[in-house]
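Undergrad: Below is the sequence, then the predicted model.
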Amino acid sequence: MIESWRWYGDLDTISLNQILQTGASGIVTALHEIPYGEVWPRDAVAKRTARIRAAGMEWVVCESLPLHEDIKLGSGDLGTLFAHYRQSMANLAAEGVTAICYNFMPLIDWTRTDLAAPVVSGGTCLRFDAVKMAAFELHMLGRAAAEDDYSAAVVTKAAAWHEASSDDDRAALLNAIMCGLPGAYDRYDIEQLRAALARYDGMTRDDIRANFKRFLEEVVPTAEELGVRLCVHPDDPPRDILGLPRVVSGAEDVAWVMGAVDSVANGLTLCSGSLGAGPANDPVAIARTHADRIHFAHLRNVRKEPDGSFEEAAHLEGDTDMVALARVLLDEEAKRQADGRADANIPWRPDHGHDLLDDLTRDNFPGYPLIGRMRGLAEMRGVIAALKAG
C-alpha cells in the first residue's frame, strides 16, 4: 500500500519537506486554484508534478478533479463541461497521474457543525452534532421540512439550543457548515445559501442518480482509453443534507454506482470515516464486496452517537475495525499482484486527524493537521506492517 498525504499546494501551511519527514511517499493533491468546469492545462499539471518529484515524492492521486454543479443539476452547457473534464483527465494521465478521486455530493461536500470540538485526552476534532444541525436547518435556514429528518427529541433540543445561542454561536455554526463548500472557498450567508439550495427544488434522488449516470457514461470510456481509474468518494456524512438527496451513502448506493457503468475505470474511494458515520453501514463488508474496484483509500475512524451525531475518533479507537479493513486491502493487493495488474498497490492516506500539540497553533485546513495525521499514519503503518508479517 502506498502511504500518501493530502497537500493543498501553496494554500497549505504544511510544506512538502515536512510531509516527506512523516514517511509518506505519495502526494494527494489538486489544482485548487482552477475554477470548476475549466480545463486543467497540461503545463500546470506538469509543474505541480515536477515540484512534488523535486521534493522526493510522487503525485499518486488527484483529489479531486471536481464536477461543476451544473453536472449534478443536469443543466447548462453539459457538452462543454464533459469535454473539459475529459481533457483534464487526459492532461493528468499524460503526466502520470492516473487515479482521480471525485464526489457527487450536491452543493456541499463534507458537513460538520464543529471544527474544533474538544477531545477528552486533549486536542480537538471535527464533529457533526445532530442537535446543532437541526437548529441550523429549522431555526436559522427556516427549512420547515427538516423536522422530518430528525427525531422529536433532537427537534426539541434544537429549539432549546437556538434559543440559548448567542450571535457568535450561530455565526460559528454557519462558518463550520460553510467550510464544506467546494471550489474557490466561497462562503454563503443564509440568504445566499437559500438561493443556492433553490436550484435543487423539486429534484429527487432518481434525478440525481440519472445525472450521475450520464456523467459516468460521458467520461468512463475516456478513462478506459487513458488508463485512468476514477474513484468516487462517499457522501460525508452519508445522509441527505439540507434537503439535498445524496446518492453515495451506503452499500446499496455503492453497488448502484459500480453497476451504472460496469468498468474497472469506474471505481471507489474507500473512505472508512464517511461510510462509518452511517449506522447501517459496515465499511469492512463494503470494502470486501467492491475490493477489486477500490483505487484509493481514506483511512480514518468515527465514533457515532444514538441521535445521529458523530465525531472523528483516533484511527484505532472508533467504531470501524481498522485492522480488518487493512486486511481486506492487503488481500486485494495480493490478488492484483498475482493477476499482474498495473494498479496492484493501493494508495491510502490518513484522513481527518485530531489537532494535537503544535497543531493547535497552526492555521490548518479543518481536519488536516500535521501531528494528528502523522499519528494516524504511524498507527496504520504499524497495523499494515504487522499484518504483512503475520
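TA: It's in. Residues are numbered from 1 along each chain as shown.

Undergrad: only C-alpha atoms for contact and neighbour calcs from this point on.
TA: Will do.

Undergrad: list the contacts for residue 231?
TA: Going by C-alpha atoms under 8 Å, 6 or more residues apart in numbering, residue 231 touches 99, 100, 101, 102, 265, 266, 267, 268, 269, 294, 295, 296.

Undergrad: Apologies, that question was intended for residue 120.
TA: With contact set as C-alpha under 8 Å, 6+ apart, residue 120 has no partners.

Undergrad: And the one 5 residues further on, by the same measure?
TA: For residue 125, the set of contacting residues under the criterion of C-alpha under 8 Å, 6+ apart consists of 115, 116, 117, 118, 119, 311, 312, 313, 353, 354, 355, 367.

Undergrad: part of a strand, is it?
TA: Yes. Under DSSP: H, G, I helix; E, B strand; the rest coil, residue 125 sits within a strand.

Undergrad: which residues in the stretch 1-150 of the chain form helices?
TA: 16-21, 42-54, 69-73, 78-94, 130-135 (DSSP state H, counting those that start in this stretch).

Undergrad: got it, and the stretch 251-390 of the chain?
TA: 251-260, 272-276, 283-289, 322-339, 370-389.

Undergrad: Now residue 22. Nearest residue, chain neighbours left out?
TA: Excluding the flanking residues, the one nearest residue 22 by C-alpha to C-alpha, 6 or more residues apart in numbering is residue 374, at 6.2 Å.

Undergrad: can you tell me how far that neighbour sits from residue 380?
TA: 10 Å (C-alpha to C-alpha, to the nearest Å).

Undergrad: do the same with residue 364
TA: Remark: distance between residue 364 and residue 380 (C-alpha to C-alpha) = 22 Å.

Undergrad: the more surrounded of those two?
TA: Neighbour count, other C-alpha atoms under 10 Å: between residue 364 and residue 380, residue 380 has more, with 22 against 16.

Undergrad: ok, second structure coming up, stack it against the first:
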Amino acid sequence: MKQTWRWFGPDDPVTLAHVRQAGATGVVTALHHLNDGRAWPQDEIDKRKRKIEDAGLDWSVVESIIVHEHVKTRSGDFRALIDNYKTSIRNVARAGVRTVCYNFMAITDWTRTDLDYPMPHGGTALRFDAVEFCVYDVFVLKRAGAEADHPAERMAAARERLKTMSESDLARLERNLIEWVPAREFVYDRQSFGRMLDTYRDVSADGLRENLAEFLQAILPVAEEEGVAMAIHPDDPPFPLFGLPRIVSTQDDLQALLAGTPSPANGVTFCTGSLGANAANDLPAMAEALGPNIHFVHLRNVTREADGSFHEAEHLDGDTDMIVVVAALLREERRRGTQIPMRPDHGHAILDDLGKRVNPGYSAIGRLKGLAELRGVMRTLEKVGY
C-alpha cells in the first residue's frame, strides 16, 4: 500500500522532514486554516502542494474538506456551502490530489475522554471511558433525556465515579470532549455546544441519512468529472453520543450508503480503529466485502472493554487481527492493480515525545513505530504471497 502520514500543516510539531525519515512517501493533509465551509482557493492549495513536494513527498490524500453542520442538517446556507465544496473538489483535483477523506459525524469528530491514558509501558494512549462520558453527559452537560441513553449499570457507576472527581477532573473531561477537536480552528464551550445539540433536535438517523444522500448526489458528479475518489470516514466511536444519530458505524451502514448513491467516486475510508470499537464489526470480513470501494485506509487498533470503554492499542495488538486485515487489503490492491493509500493512525506517546507539544494521537514516534510494524507485515505478506 502507499504509505502516507497525516500532517497538520506548517504548525504541526511533526515536520515534513520527520515524515520522510519515518519512511512515508505521501502526505495526508488539509487547509486547516481555511476549513470553515469556504471554497479552498487554488493558490492556497498550490502553495501547500509545493511545500510538500519541496520536502520530497507528495500530497496523496486530502483529509478533510470539512462538511459544514448546515449541510448535515440542510439548514441555513447549505446550498452555497455545497457549491463551495464542489469548488474545493475541483481545485484539489487541479493540483493532482484525487482522494478526499471526509466524515458526516454530527457536531463531533473523533471523541475521547482521555488524551493521555497511562499505558503499562510508560507511554500514554487515547481512551474512551464510557462511565466518564456518562458523567459528563448526564451530570455536567445535563443534556435533556441523557439518562435514557445510558444503561442502568453505567448510570450507577457514573454516580459513584462523580463522587471521586475533582473540579479539575471535570474541567479536563469537558475540555477533551467538546473543547478540543483535531484540525478545527474553533472550539465549543458548554453553552455553544448545547445550542449546537438543539440544531439536531429534529434530525433523526433516517433524516441524517437522507441529508448525506442528497449531499452525495450533489457532489459526486463533480468528483466523477474530476477523477476524485470520495472516501467517507466511519463514526468514531461507532455508536451514538450526546443523543446524536450515527449512520456510518457498521457494514450495513456502509453498504447501504454505497448502494444508495452508486458511483465510482463514492467510497470508504476503512478505519480499523473506528470500526473496531464496535464488537459487532468483523473487520477482516468487512475488508473483503467493501474492498472495491475502499479508497483510503487508516490502520490502528483498539482494545475494547465490557462496559463500552476502549483505548488505542499497539497497532498489531488489540481486538482486530491486523495481519488478516492487511492481507485482505493487499489482495484488493492486486485485483485492481493500483495502490491504496494507508496511514498509521493514533500512535501512543512514547520515548522523547512524552511531555512534548504534540497533537494528541499524532505524536511522531508512536506512529513511526506503528508504520514500521505495518510495513513489516506488508513486506512479509508480499513475500509469502498473502
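TA: Yep, that arrived. What you see is a predicted model, and the numbers here were worked out from it, not measured in a lab.

Undergrad: circling back to that earlier point, mean neighbour count, the helices of the stretch 251-390 of the first structure: which tops it?
TA: The highest mean neighbour count among the helices of the stretch 251-390 of the first structure, using mean count of other C-alpha atoms under 10 Å, belongs to helix 272-276: a mean of 27.

Undergrad: Check the mean deviation of it from the second structure.
TA: Compared with the second structure after the fit, helix 272-276 of the first structure shows a mean deviation of 0.1 Å (mean C-alpha distance after the TM-score superposition for the first structure).

Undergrad: what helices or strands is that helix leaning on?
TA: Counting contacts by 3 or more C-alpha pairs under 8 Å, 6 or more residues apart in numbering; DSSP states H and E, helix 272-276 of the first structure packs against helix 283-289, strand 294-299, strand 301-304.

Undergrad: Which residues does it contact?
TA: For helix 272-276 of the first structure, contacts defined as C-alpha under 8 Å, 6+ apart pick out 234-238, 249-250, 281-283, 297-302, 312, 319-320.

Undergrad: Over to stretch 280-298 of the second structure?
TA: Residues from elsewhere that reach stretch 280-298 of the second structure (C-alpha under 8 Å, 6+ apart): 99, 101, 229-231, 250-251, 255, 264, 266-273, 275-276, 320-321, 324-325, 328-329, 332, 336, 340-345.

Undergrad: hmm, 6 Å instead?
TA: For stretch 280-298 of the second structure, the external contacting residues (C-alpha atoms under 6 Å, 6 or more residues apart in numbering) are 231, 267-271, 325, 328, 332, 341-343, 345.

Undergrad: Tell me the secondary structure of the residue sitting furthest away from the middle of the second structure, please.
TA: Distance from the C-alpha centroid of the second structure, by C-alpha atoms, centre = their mean, peaks at residue 163 (32.8 Å). Secondary structure, three-state DSSP: residue 163 of the second structure is helix.

Undergrad: what's the spacing between it and residue 68 of the second structure?
TA: Separation of residue 163 of the second structure from residue 68 of the second structure (C-alpha to C-alpha): 38 Å.

Undergrad: what do you get for residue 288 of the second structure?
TA: When distance is defined by C-alpha to C-alpha, residue 288 of the second structure is 32 Å away from residue 68 of the second structure.

Undergrad: and what of residue 187 of the second structure?
TA: To residue 68 of the second structure, residue 187 of the second structure is 14 Å away according to C-alpha to C-alpha.

Undergrad: One more: residue 152 of the second structure?
TA: The gap separating residue 152 of the second structure from residue 68 of the second structure is 35 Å, by C-alpha to C-alpha.

Undergrad: can you check residue 324 of the second structure too?
TA: Distance, residue 324 of the second structure to residue 68 of the second structure, by C-alpha to C-alpha: 36 Å.

Undergrad: Turn the helices of the stretch 1-150 of the first structure into CSV, including distance to residue 109 of the first structure and mean neighbour count.
TA: Putting the helices of the stretch 1-150 of the first structure into CSV (distance: least, C-alpha to C-alpha, whole Å; neighbours: other C-alpha atoms under 10 Å) gives the following:
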stretch, distance to residue 109 of the first structure, mean neighbour count
helix 16-21, 25, 15
helix 42-54, 24, 16
helix 69-73, 11, 19
helix 78-94, 19, 19
helix 130-135, 15, 25
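
Undergrad: can the ones you listed go into CSV with extra columns for distance to residue 390 of the first structure?
TA: As requested, the helices of the stretch 1-150 of the first structure are exported to CSV (distance: least, C-alpha to C-alpha, whole Å):
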stretch, distance to residue 390 of the first structure
helix 16-21, 27
helix 42-54, 33
helix 69-73, 45
helix 78-94, 36
helix 130-135, 41
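
Undergrad: residue range for stretch 293-309 of the second structure in the first structure?
TA: Counting by TM-score structural alignment, stretch 293-309 of the second structure falls onto residues 293-309 of the first structure.
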